[in-house]
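>>> Sequence plus the predicted model coming up.
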Amino acid sequence: MRAQRQPSSSAAPSEPRHARPPRRLAVLAALLKSLPVLLVWGIVLAALAAPLLRMQGDPTSREIYGLLGGICHQLPTRSLFLGDARLGLCARCMALYGGMALSVALGLLARARPLPGWLLVAGLIPCLLDGLSANHGLWKSDTALKLLSGAIAGSTIALFCHPRYCRMIDSLVFRLDRPTPRPLGDAP
C-alpha cells in the first residue's frame, strides 16, 4: 500500500485557481457588466420615446432629441418615423444601437466569447462602405440597406467589445478579493 504524501507545514496553502469571489464582489461585477447593456438599451428606448412624447406634446421630447443629437445626425431624410414624428436616431444608428442592445443582452446571458479582430473588421465593412459611398454620391442607400448594415455593425461591435469588458471586470473583481502583499522588509 502506498502512503500518501503530506504537504510540509512550511508550504503556504495554495488558492484554488478559479475561486469564487465573495457574494458582494460578485454582485458588484454583475452590476458593472450590466452597465453597457443598460446604456445601449437606454439609447434605444430614448430614441423610441422621443416621437411618442412629441406626438403627445410633451416638451421632454426636445431634450431627448437634443441628447441623441450628440450621437446621431438625425437627418429627417435618413430617419424612420413613428406616425409623423421622427425617431430620435436615424435608421442606421437605430439599427446599430438596436443590434448592440440585443447582442450585448444575449451575449451576457450566453456568456459569449469575444469575436476575433478580423470578424470585427468584416462586420464593420458593410456599414462603412454603405455610409461612405452614399456620402460621396456613388449610390443612394435605401432604408433596408441602412438597417441591415447598421445592425451587422452594432452586433459585431457588441460581440467584440462586451465579452472583453466582462473579462476585465472579472479580473478586477478577482484582484479585489486577494490580500494585498506586504512590501519587503515589513515585519508582521
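Yep, it's here.

>>> from here on, contacts and neighbour counts on C-alpha atoms
Will do.

>>> tell me which residues in the longest helix along the chain are buried?
For the chain, the longest helix by residue count, based on DSSP state H, is helix 143-177. Neighbour counts over helix 143-177 (16 or more other C-alpha atoms under 10 Å) mark 143, 145-160, 162-164, 166, 169-170, 173-174 as buried.

>>> Where do the strands of this protein begin and end?
For the chain, strands defined by DSSP state E occupy the ranges 79-82, 85-90.

>>> counting contacts, what elements does the first one pack onto?
In this structure, strand 79-82 packs against helix 23-55, strand 85-90, with contacts taken as 3 or more C-alpha pairs under 8 Å, 6 or more residues apart in numbering; DSSP states H and E.

>>> can you give me the offset of the longest one from its chain's centre?
In this view, helix 23-55 has its centroid 10 Å away from the chain centroid, taken as C-alpha atoms, centre = their mean, to the nearest Å.

>>> putting a second one here so we can go through both:
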Amino acid sequence: METNRRRVRLVWYGLLAITSGVLALAMLPPVLSAPLQAVVRDGFAPVCHQMPARSLHVGGVPVALCDRCTGIYVGLVLGVAGTGWGSDLWGMLGAYGRYVFLGAIVPVGLDWAGPLLHLWENGPASRILTGLLFGIVAASYVTIRLLRRKARASGAGGPK
C-alpha cells in the first residue's frame, strides 16, 4: 500500500517538475545569448504569439511567452502544486467539475474578445490574471483526475 502511494506521489512530483521546468524555460531568454533566445522562442512559437508589446520584459528582453500565456503557465504550476487543497472541491463537484473547467476559459475569452470587438481595452494585468485563473483550474482538474486514475490502478486510494 505504501509503495502504491509512493507511485502516486511520484506522478505528482513528475507533473510539478514538468510544469515548473517548462515555465522556467520560457522565462530564460533574458539571460541567454541571442542565438539561444531564438531557439527557446521558436520552441514556444507554436503555442504563443509572443508579441513583444504583450510580453513581460526582464532587462529589456522579452520572455518567450505573452502576458496571458505567462499567467496560464504560472497557473499550471500553482494548480499542480495546490492539487491537494482543491481535491475536496473537485470531489464534491463530481461530474459537474468539467463545467467549472470549461467555465474557466470564459474570462480568457472575454478578455480576448473585448478589444477585438472594440468594447474595451485590456492590459497586462487582465491578461495575466485571466490566464492565471484558467491555468490553476485546468491544472488542478487534470492533475486530480490523473492522480485518482493512478491511485485506482495501483490500489493506493489517492487524493480525496
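Cool, the structure landed. Model, not experiment: these values are computed from the prediction.

>>> picking up where we left off before, let me have the helices and strands packed on strand 79-82 of the first structure in a markdown table, adding distance to Ser79 of the first structure as columns.
A markdown table is the format used below for those (distance: least, C-alpha to C-alpha, whole Å):
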| stretch | distance to Ser79 of the first structure |
| --- | --- |
| helix 23-55 | 11 |
| strand 85-90 | 4 |
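
>>> Determine which stretch of the ones you listed is the most buried.
Comparing these by mean neighbour count (mean count of other C-alpha atoms under 10 Å), strand 85-90 ranks first with a mean of 25.

>>> how big's the offset between that one and the second structure?
Superposing on the second structure places strand 85-90 of the first structure at an average distance of 0.6 Å from its equivalents, by mean C-alpha distance after the TM-score superposition for the first structure.

>>> What range does that strand cover in the second structure?
Per the alignment by TM-score structural alignment, strand 85-90 of the first structure matches residues 61-66 in the second structure.

>>> again, but for stretch 30-41 of the first structure
On the second structure, the counterpart of stretch 30-41 of the first structure by TM-score structural alignment is residues 9-20.

>>> what's the mean deviation for the matching stretch versus the first structure?
Counting by mean C-alpha distance after the TM-score superposition for the first structure, stretch 9-20 of the second structure comes out at 2.2 Å.

>>> For the residue nearest to Leu25 of the first structure when sequence neighbours are not counted, which residues are in contact?
Of all residues not flanking Leu25 of the first structure in the chain, Val173 sits nearest, at 6.2 Å (C-alpha to C-alpha, 6 or more residues apart in numbering). By C-alpha atoms under 8 Å, 6 or more residues apart in numbering, the contact list for Val173 of the first structure reads Pro21, Leu25, Ala26, Leu28, Ala29.

>>> Look up how far Glu2 of the second structure lies from the aligned partner of Val173 of the first structure in the second structure.
Matched by TM-score structural alignment, Val173 of the first structure corresponds to Ser154 in the second structure. Separation of Ser154 of the second structure from Glu2 of the second structure (C-alpha to C-alpha, to the nearest Å): 10 Å.

>>> before we move on, the earlier item: out of the helices and strands packed on strand 79-82 of the first structure, which gets nearest to Trp118 of the first structure?
Proximity to Trp118 of the first structure (C-alpha to C-alpha) singles out helix 23-55 among these, at 22.8 Å.

>>> Also compute the angle for the closest one relative to helix 143-177, please.
Helix 23-55 of the first structure and helix 143-177 are oriented at 150 degrees to each other (axes from the mean of the first three to the mean of the last three C-alpha atoms, to 10 degrees).

>>> So which elements touch helix 23-55 of the first structure?
Contacting helix 23-55 of the first structure under the criterion 3+ C-alpha pairs under 8 Å, 6+ apart are the following elements: helix 60-68, strand 79-82, strand 85-90, helix 91-110, helix 143-177.

>>> compared with the second structure, how much does the shortest one deviate?
With the two structures superposed, strand 79-82 of the first structure lies on average 0.8 Å from its match in the second structure, counting by mean C-alpha distance after the TM-score superposition for the first structure.

>>> Just the buried residues of that strand, please?
Neighbour-count burial for strand 79-82 of the first structure flags Ser79, Leu80, Phe81 (criterion: 16+ other C-alpha under 10 Å).

>>> which of these lies closest to Leu108 of the first structure?
Out of the buried residues of strand 79-82 of the first structure, the member with the shortest distance to Leu108 of the first structure (by C-alpha to C-alpha) is Leu80, at 28.7 Å.

>>> what residues are up against that closest one?
Here Leu80 of the first structure is in contact with Arg86, Leu87, Cys90, Ala91 (C-alpha under 8 Å, 6+ apart).
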